[in-house]
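S.K.: fold the following.
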Amino acid sequence: MKIETLKGPKGDKQYTEIDFYRKGGMGEIYTATDIIEATKKAIKIVPVENNEEHKLLISEFKLATSLNHKNIVTTEFFDEFESKNVKYIYCVMPFNNNGSLRDYLSSQKELIDLDSSIKLMIDLAIGLESAHTKVVHRDLKPENVLLDDNGNLQICDFGLAKLIDAKTRTKSFKGFGTLAYMAPECWMFDSNTKAMDIYSLGIIFYEILTLKQPFTGKTEQEFRDKHLYEPLPNISNIRYSTHKMHVLSK
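M.R.: Purely as a prediction, here's the structure:
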C-alpha cells in the first residue's frame, strides 16, 4: 500500500517518507519520518473490516497510549484513514532498529550468563507490573519484546490486550494468543487475569535461561495437552549439564 503522508498530533502531514517495513502480528509495520520532531517512527497500520473490529481497535489503541514505562514501547499517537474504500487505523511508535528478544535469543551461540539473564527478566517483570495496573497483555512472547538503544527490554504489541477481568470465552477476530506461550486459562477460555501473563512470562524466562522452548508441538492439540497436563521441564538439567560439559571440554 502506497501512503504519501499521515496525520500526527502536531500536523496533518506530520509523517512522510512512509515505507513498508515488515508484516506484524496484526496489520503491517511501516517506517516514516516525523518532519516536526525530525525523528524516525514506526507506524502500525491495521485494516478494519467491520464496526466491531473498529470499536475493539480504538479501545486497544487508547489503552496503549495510556501506558508509560521505560520497559514498555511508547504508543505516541493513533488515528484512522480510508484508502480504496477500506478503513485503516494506525498507531505511531518510536522506531527501534535493535530487533526483538527473539532475534537476541536466536543469535546466542552459548547460554546467556546468569547476571545478564536476571537483568533481562527484571526488565520484563517490572514492565509487565506497570502494564498490569491497567491491562492483561494476552500475547507475551519474545517477538513482542524489543531492545532499546540502551539494551533495555520493552514490551510491545498490545493488540490482543484486554482490560483486566474481561471475559474471553470466545476468540476475538485477532486470535487469542500464541500456542507456545498460552496459559491454561486461554485454553479453557476463562476470564483474563494477571496470572495469564505471568505464566507466559515464565515460559519466556525459561527460554532466556535455556535458549529452548519448554513445550513444542506439531498441532494445537499437542500444545494444549502439554500446557494443561505436563510439568515444566527442569531448567537445571540444561544449564547444569551444559555448564559441566563446557568445563570438562577446557
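S.K.: switch to C-alpha atoms for all contacts and neighbour counts from now on
M.R.: Will do.
S.K.: OK, contacts around Glu60?
M.R.: Taking C-alpha atoms under 8 Å, 6 or more residues apart in numbering as the criterion, Glu60 is in contact with 158-159, 161-162.
S.K.: just Glu4 next, same as before
M.R.: Listed by C-alpha under 8 Å, 6+ apart, the contact set of Glu4 reads 16-18.
S.K.: kindly report the same for Ala42.
M.R.: Residues in contact with Ala42 (C-alpha under 8 Å, 6+ apart) are 29-32, 92-96.
S.K.: in which helix or strand does it reside?
M.R.: strand 39-48 (DSSP states H and E).
S.K.: where along the protein do the helices fall?
M.R.: According to DSSP state H, the chain carries its helices in the segments 51-66, 101-106, 114-131, 184-187, 194-210, 220-229, 235-249.
S.K.: so which of the ones you listed is nearest Asp12?
M.R.: helix 51-66 (19.3 Å; C-alpha to C-alpha).
S.K.: check which residues of that closest one are buried.
M.R.: 54, 56-58, 60-61, 63-65 (16 or more other C-alpha atoms under 10 Å).
S.K.: excluding its backbone neighbours, what's nearest the residue nearest to the spatial centre of the chain?
M.R.: Residue closest to the mean C-alpha point of the chain, counted by C-alpha atoms, centre = their mean, is Asn144 at 2.2 Å. Leaving out its chain neighbours, the residue that sits closest to Asn144 by C-alpha to C-alpha, 6 or more residues apart in numbering is Cys156, at 5.3 Å.
S.K.: can you check Tyr90 too?
M.R.: The nearest residue in space to Tyr90 (C-alpha to C-alpha, 6+ apart) is Ile45, at 4.3 Å.
S.K.: gap between the one you found and Leu56?
M.R.: Taking C-alpha to C-alpha, to the nearest Å as the measure, Ile45 falls 15 Å from Leu56.
S.K.: again, but for His69
M.R.: Separation of His69 from Leu56 (C-alpha to C-alpha): 23 Å.
S.K.: hang on, the earlier thing: out of the contacts of Glu60, who's the most crowded?
M.R.: The most crowded member of the contacts of Glu60, judged by other C-alpha atoms under 10 Å, is Ala161 (23 neighbours).
S.K.: from memory it sits against Val136, does it?
M.R.: Yes: between Ala161 and Val136 a contact is recorded at 5.7 Å, counting by C-alpha atoms under 8 Å.
S.K.: to compare with the earlier structure, here is another sequence to fold:
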Amino acid sequence: MLDINDIVHFNNDDYTVSSFLGQGGMGHVFLIKEKNGTKKYALKTLQYYLEDTDTYRSLINEWELAQNIRHENVISYRGFDDGSVSKTPYLIMDLAEDGSLQDFLNVQKVMLDEQLCLNIFHQIIDGMEAINQVLVHRDIKPDNIFINNGVFKIADFGLAKIIQDKTRSKTFKGWGTEPYIAPEAYRFEKNTIQMDMYSIGLVFFQIAGREHALGSPKDWETAHLMTVPKALNKVNNKISPKVAEVINKLIEKRPKDRYQNWNEVRNELNVATDNNKASYRNSVNRLLDKKLSKDLQIKEIESQNNLKDNELLRREGIVGYQLEKVIRTPLEDLLTQLNKTVARSESAELFYNLADKIHDITFSFDGKKVGIWFSAIDQSDELSPSLLKKIGVVSSSNLNISKSLTPKLRGKTVLAWGAVNFFDSRGFNLLLVQSEDDEYGDWYILRNSNLVSTPHNNQAEPFALDRKGLRLFIYFIDESCIYKMDVEAIERTDLIDLITDGF
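M.R.: Predicted coordinates for the structure are as follows:
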C-alpha cells in the first residue's frame, strides 16, 4: 500500500507521492510529482487482486495494450508496475485537472444547446474510436470521462474487469457499471464496440438531457432490456430530431441495430449540423420528429412483445457461457496437452456443433469416443397436463398437474440439461440448476440405473437419459418405479475428470 511521501521510480526518474486524489473501483488514486522536475501524473493502485487469477493476468495484458493508445481525447497510460517490483500493482497515467464529465454535468443548471453538445460528442467519439482500435472499454460512464483545459478525455479503459470483480452484483456478472451496461452483457455475449456505443449513447443522452435515458429504475437489467427512452428532442427542445435519432440508434437494444463503427456516428452527426444550416431546416426537423416518434412507438410495442424472448436469450447466454467455461475450453486445453505427449497418428480429436440450440461435443482418443450434448431449457421441455394424464399421472402430492410443468430438480428450476455418453453405453446426465447465490447456476450429475433387471435388459449402467426421458422423469427422481436416479452436486472443476473417466 502506497502512502504520502513514498517514492515511485518511473522512466528513470523518482516521483514523490504528493497527495491523495480519491478512491475508485480498483483502489486509490494519488498525485505524483517528479522529484527533480515539474512533471505530474496520476497513479492508480490495484488494491483488490490475486496474482494467479485469470482476471489479473488479463488485466495486465490489457494494460500492455492500452499503453499504445495515444490520442488527444484519451488519458494516456504512461506505465505500470505489475507488482513484481512494488507490493501493490499500480498504473501511471496523465493527469486531468478540471474534473470529470460527471462533475461538469452536476453544475449545469440549464439544458446545453446543440452546438455545445455536438462539440463534446465529437471529442468523445474521436477518443472512443482510438480506444476501440485496440480494445473494448466496457465501463463507459460520466465518471470515466475527464476534462483537461477544456478537452474531454476518456479514461479507465482496461480496468473494468478488476472493478467489476470487486463490485459485481448478484444479477449481473459481466463488466461495467449497471446504469450504462448494454443489454447483451446480461446475456454474456461477446464484447464488441457496439457495447461501448450503447454506453456512449446513454452518456450523450445524459449530457444533452440532464437525465438518464432510462430514468432511475430499481431494476437496471429490466430497464436495459425493455425500457424505450423518450426522444431526446422532447427532453431538450434545443436538440434537433436528427441528433435525437442518432442517439436513439446508439442505444438500440439489439447490437446489430446500432452503428457498425464510429465514423458512421460521426457522419450522421455531421448531417445534423448540415441540416441546421439548410434553407428548409424547420420542415426537415418536423418530418424527422414525426418519424422518430413513430419509430419509438413501434419499439415500445416490440419491447413488450420481446420480454419472453429476452429472458430466453439471456438463459441461452448463461448456458453458452457455462458450456464454454466449464466444458469446451477445458476439453480444448486437455486436447492440446494430450496431443503434445502422443504421436500425431494417435492424436485426440474434438468436434463441436450447434444445431437447433443443442450443443454437441465429441471427444475421441485411443479409438474411443465420448459424446456430450447440452441445451438450455425452453418451452418444448415443459410437461403439459394432457401428457401427464397420458402417461398415467392423474394426481401428485408434490406437483400441480393442472398446468404445464417447467423442469425442476427438487424444487429448483433447471436452467439447462444434457448428457455425457461413453463409448460403452454408460453415461450420466448433466443438470445446470438455479443457484441461490448467482445466476450462473449450480452443477449436478444424474446417474441412472434400472430398478428391475430382466433377461432382455443388457443396458450398461449407469446410463444417461435422453431429452425425452429427462422431460418425463426429472419430476420423479425420488419416487420413480422404473429407474434408480442418483443425484450428486459437483464442482465445475470436477466435470472434466468425470468425462475422462469414461475412457
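S.K.: picking that back up, contact partners for the aligned partner of the residue nearest to the centre of the first structure in the second structure?
M.R.: Alignment note (TM-score structural alignment): Asn144 of the first structure maps to Asn144 of the second structure. Each residue near Asn144 of the second structure by C-alpha under 8 Å, 6+ apart is listed here: 100-101, 154-156.
S.K.: do that again at 10 Å, thanks
M.R.: Residues near Asn144 of the second structure by C-alpha atoms under 10 Å, 6 or more residues apart in numbering: 75, 100-102, 153-157.
S.K.: pick out the most distant pair among the residues you listed.
M.R.: Gln102 and Phe157 (16.9 Å).
S.K.: Tyr88 of the first structure: neighbour count?
M.R.: Tyr88 of the first structure, neighbours per other C-alpha under 10 Å, totals 17.
S.K.: isn't it up against Asn51?
M.R.: No: look at Tyr88 of the first structure against Asn51 with C-alpha atoms under 10 Å: they stay out of range, at 11.9 Å.
S.K.: for the helix ranked longest in the second structure, packing partners?
M.R.: Longest helix in the second structure, counting residues (DSSP H): helix 281-305. If contacts are counted by 3 or more C-alpha pairs under 10 Å, 6 or more residues apart in numbering; DSSP states H and E, helix 281-305 of the second structure sits against helix 220-226, helix 232-235, helix 241-250, helix 262-277.
S.K.: ok, which of the helices of the first structure comes nearest Asp149 of the first structure?
M.R.: When those are compared (using C-alpha to C-alpha), the closest one is helix 101-106, at 13.2 Å.
S.K.: list the buried ones in the closest one?
M.R.: Result for helix 101-106 of the first structure [16+ other C-alpha under 10 Å]: buried residues 101-102, 105.
S.K.: make JSON lines out of those and add distance to His243 of the first structure.
M.R.: Shown next, in JSON lines, are those (distance: C-alpha to C-alpha, whole Å):
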{"residue": "Leu101", "distance to His243 of the first structure": "23"}
{"residue": "Arg102", "distance to His243 of the first structure": "23"}
{"residue": "Leu105", "distance to His243 of the first structure": "18"}
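S.K.: nearest to Ile122 of the first structure, of those?
M.R.: Distances from Ile122 of the first structure to those, taken by C-alpha to C-alpha, are shortest for Leu101, at 13.8 Å.
S.K.: ok, and the closest non-adjacent residue to the closest one?
M.R.: Among residues not flanking Leu101 of the first structure along the chain, Pro142 sits closest, at 4.9 Å (C-alpha to C-alpha, 6+ apart).
S.K.: where's that neighbour relative to Leu114 of the first structure, distance?
M.R.: Distance from Pro142 of the first structure to Leu114 of the first structure, by C-alpha to C-alpha: 18 Å.
S.K.: give me the more crowded residue out of the two.
M.R.: Taking other C-alpha under 10 Å, Pro142 of the first structure and Leu114 do not tie; Pro142 has more neighbours (21 against 12).
S.K.: surely that one and Asp157 touch.
M.R.: No: under the criterion of C-alpha under 10 Å, Pro142 of the first structure is not in contact with Asp157, lying 11.2 Å apart.
S.K.: in the first structure, where's the longest strand?
M.R.: strand 11-23 (DSSP state E).
S.K.: ok, and what's touching that strand?
M.R.: With C-alpha under 10 Å, 6+ apart, strand 11-23 of the first structure has contacts from 1-8, 28-45, 92.
S.K.: go with 7 Å
M.R.: For strand 11-23 of the first structure, the external contacting residues (C-alpha atoms under 7 Å, 6 or more residues apart in numbering) are 3-8, 28-36.
S.K.: tabulate the helices and strands packed on helix 281-305 of the second structure (CSV), appending distance to Asn285 of the second structure and mean neighbour count.
M.R.: Below are those laid out as CSV (distance: least, C-alpha to C-alpha, whole Å; neighbours: other C-alpha atoms under 10 Å):
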stretch, distance to Asn285 of the second structure, mean neighbour count
helix 220-226, 28, 20
helix 232-235, 10, 19
helix 241-250, 6, 24
helix 262-277, 8, 16
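S.K.: out of the ones you listed, nearest to Ile125 of the second structure?
M.R.: helix 262-277 (6.5 Å).
S.K.: so where is that closest one in the first structure?
M.R.: Mapped onto the first structure using TM-score structural alignment, helix 262-277 of the second structure covers no residues at all.
S.K.: alright, calling it a day.
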